[in-house]
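A.B. asks: got a predicted structure plus its sequence, pasted below:
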Amino acid sequence: MCTDRYVELMSTRDLLVDAAADLLQRKGYAGTGVSEVLSASATTKGSLYFHFPGGKEELAGEALRRRGEAMADFIRHLLESSPDAATAISAFAAALAARLSDSDYERGCALATATLDAATESEVIRGACADGYNSWLGLLAQRLEADGWSREDAESEAILALSALEGALVLARARQDPAPLHTSGRLLSERLRNAAPRR
């Protein structure tokens, strides 16, 4: 039976994870301090180490895992609600551009920022980021296969699309201009339509 105390503990854990995920998205792993997480989550250091004995690294790993899963859910929704992968990728690029501009260019991809500044130092961080990326690639490749691409080509096109969009997101954030995402989305969509296998 779930007690009120159990719910309270779970809520505190979620507050910590959500705060860490937001900070990682804006500042990366190196730029995110434990004190900032505690302030943003309105929790205590004791609570953090109760839920995450491994400290910042363990908390960040969980936050990145959840961000990866949330983005996978969003990608899955786009792929399932679009007539083809080309349309979904164009919609994905537009959504990324809107989210970035709505955040005043503060919130990029949490996995990208963490990968760039911590993947070589922490296996926990590298693993969480790799798992997230692999799930996104798998969803894209699966949809491309359903659209008639061979498995090998579907996997290659998924890698190209995700790499282009992640790079465009970084460029858009640096320039404070969503154009790289819109351009990448349009060109990727055109490429997939022009090269799509004939059924």
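C.D. replies: Nice, I can see it. Residues are numbered from 1 along each chain as shown.

A.B. asks: when you work out contacts or count neighbours from here on, use the C-alpha atoms and nothing else.
C.D. replies: Noted.

A.B. asks: which one's the longest helix in this structure?
C.D. replies: helix 55-81 (DSSP state H).

A.B. asks: packing partners for that one?
C.D. replies: On a contact count with 3 or more CA pairs under 8 Å, 6 or more residues apart in numbering; DSSP states H and E, helix 55-81 meets helix 4-27, helix 85-102, helix 110-118, helix 123-146.

A.B. asks: helix 55-81 and the shortest one, what's the angle between them?
C.D. replies: Going back to what we said before, that points to helix 110-118. For the pair helix 110-118 and helix 55-81, the angle between their directions (axes from the mean of the first three to the mean of the last three CA atoms, to 10 degrees) equals 140 degrees.

A.B. asks: second structure follows, compare the two:
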Amino acid sequence: MNTKSMIIDIATTLFQQKGYKGVGLTEILKACDISKGSLYHHFPNGKEELLIACLQSLNDFITREIVEIFKKYPTTEEATRATIDKLILDFETKGTITGYTFSSIVSEMASLSDPAREACANLYHKIQDIYFNKLLADGFEKEKASSIALMMTASIEGGMMLCLTEKATTPLKVISQVITNLLKEF
């Protein structure tokens, strides 16, 4: 792994665990075992540029994972259940869902940084598009598919945050069942 990728991986984890403001450059430098010059070589505009790179990396990782799962299953219902089951398994085995949720970064940075807000919005739109396209393939009308995709995105992201705050998988289990029932109704 090259230095830039290593910095992004470590900083992403730190940002998810402690938030943007909760992580100082000194902590990132120490965790990466690099000098300040090395960090600024890769991210000349500093910490915010690093955050944007972390969000883009999360974007790539999360959407790749969701796309892979959604390709494996013939229906939105099955793919959604498999996606949520993976999140639940990750939480049960690791005690966290790091790598999938970035709501803490959104809530902290959306009003402070347009580039960070836009990077987060881009990821939410990509996730929504994956759900939307699968719903269209299942025969849903565009307007209904769009509404359901938005609801799924918000519910799953919110469910992850609830799991983290409650230290339990119940929220995602309930959301999985509700989405499954909702999709069966249509």
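C.D. replies: Arrived safely. The structure presented is a predicted model; accordingly, all values stated were derived computationally and were not measured.

A.B. asks: TM-score for these two?
C.D. replies: Aligned and superposed, the two chains score 0.94 in TM-score terms (TM-score structural alignment, normalised by the length of structure 2); 186 aligned residues with a CA RMSD of 1.5 Å.

A.B. asks: quick revisit: residue 172 of structure 1 is nearest to which of the helices and strands packed on helix 55-81 of structure 1?
C.D. replies: Distances from residue 172 of structure 1 to each of those were compared using CA to CA; the minimum, 8.0 Å, belongs to helix 85-102.

A.B. asks: in structure 2, what stretch matches that closest one?
C.D. replies: On the basis of TM-score structural alignment, helix 85-102 of structure 1 is assigned to residues 76-93 in structure 2.

A.B. asks: could you do stretch 55-75 of structure 1 as well?
C.D. replies: So in structure 2, the equivalent range for stretch 55-75 of structure 1 is 46-66, judged by TM-score structural alignment.

A.B. asks: point me to the helix or strand that includes residue 180 of structure 2.
C.D. replies: In the assignment (DSSP states H and E), residue 180 of structure 2 maps to helix 170-185.

A.B. asks: mean per-residue distance, that helix to structure 1?
C.D. replies: Superposed on structure 1, helix 170-185 of structure 2 shows a mean distance to its aligned partners of 1.1 Å (mean CA distance after the TM-score superposition for structure 1).

A.B. asks: now stretch 55-63 of structure 2
C.D. replies: Once the two are superposed, stretch 55-63 of structure 2 sits an average of 0.8 Å from its aligned residues in structure 1 (mean CA distance after the TM-score superposition for structure 1).

A.B. asks: list the buried residues in that stretch.
C.D. replies: By neighbour count, with 16 or more other CA atoms under 10 Å as the criterion, the buried positions of stretch 55-63 of structure 2 are 55, 56, 57, 58, 59, 62, 63.

A.B. asks: what about the aligned partner of residue 34 of structure 1 in structure 2, neighbour count?
C.D. replies: When the two structures are superposed using TM-score structural alignment, residue 34 of structure 1 falls opposite residue 25 in structure 2. For residue 25 of structure 2, the tally of surrounding residues (other CA atoms under 10 Å) stands at 13.

A.B. asks: list the contacts for residue 25 of structure 2?
C.D. replies: The contact partners of residue 25 of structure 2, by CA atoms under 8 Å, 6 or more residues apart in numbering, come to residue 47.

A.B. asks: for residue 109 of structure 2, see how far away it is.
C.D. replies: Taking CA to CA, to the nearest Å as the measure, residue 25 of structure 2 falls 17 Å from residue 109 of structure 2.

A.B. asks: now residue 61 of structure 2
C.D. replies: When distance is defined by CA to CA, residue 61 of structure 2 is 21 Å away from residue 109 of structure 2.

A.B. asks: what does residue 43 of structure 2 give?
C.D. replies: 18 Å.

A.B. asks: so residue 26 of structure 1 makes contact with residue 112?
C.D. replies: No - if you go by CA atoms under 8 Å, residue 26 of structure 1 and residue 112 don't touch, sitting 10.7 Å apart.

A.B. asks: residues in contact with the aligned residue in structure 1 for residue 163 of structure 2?
C.D. replies: Alignment note: residue 163 of structure 2 maps to residue 172 in structure 1; criterion TM-score structural alignment. Contacts of residue 172 of structure 1 were listed using CA under 8 Å, 6+ apart, and they are 178, 179, 180, 181.

A.B. asks: counterpart of stretch 113-132 of structure 1 in structure 2, which residues?
C.D. replies: Going by TM-score structural alignment, stretch 113-132 of structure 1 sits over residues 104-123 in structure 2.
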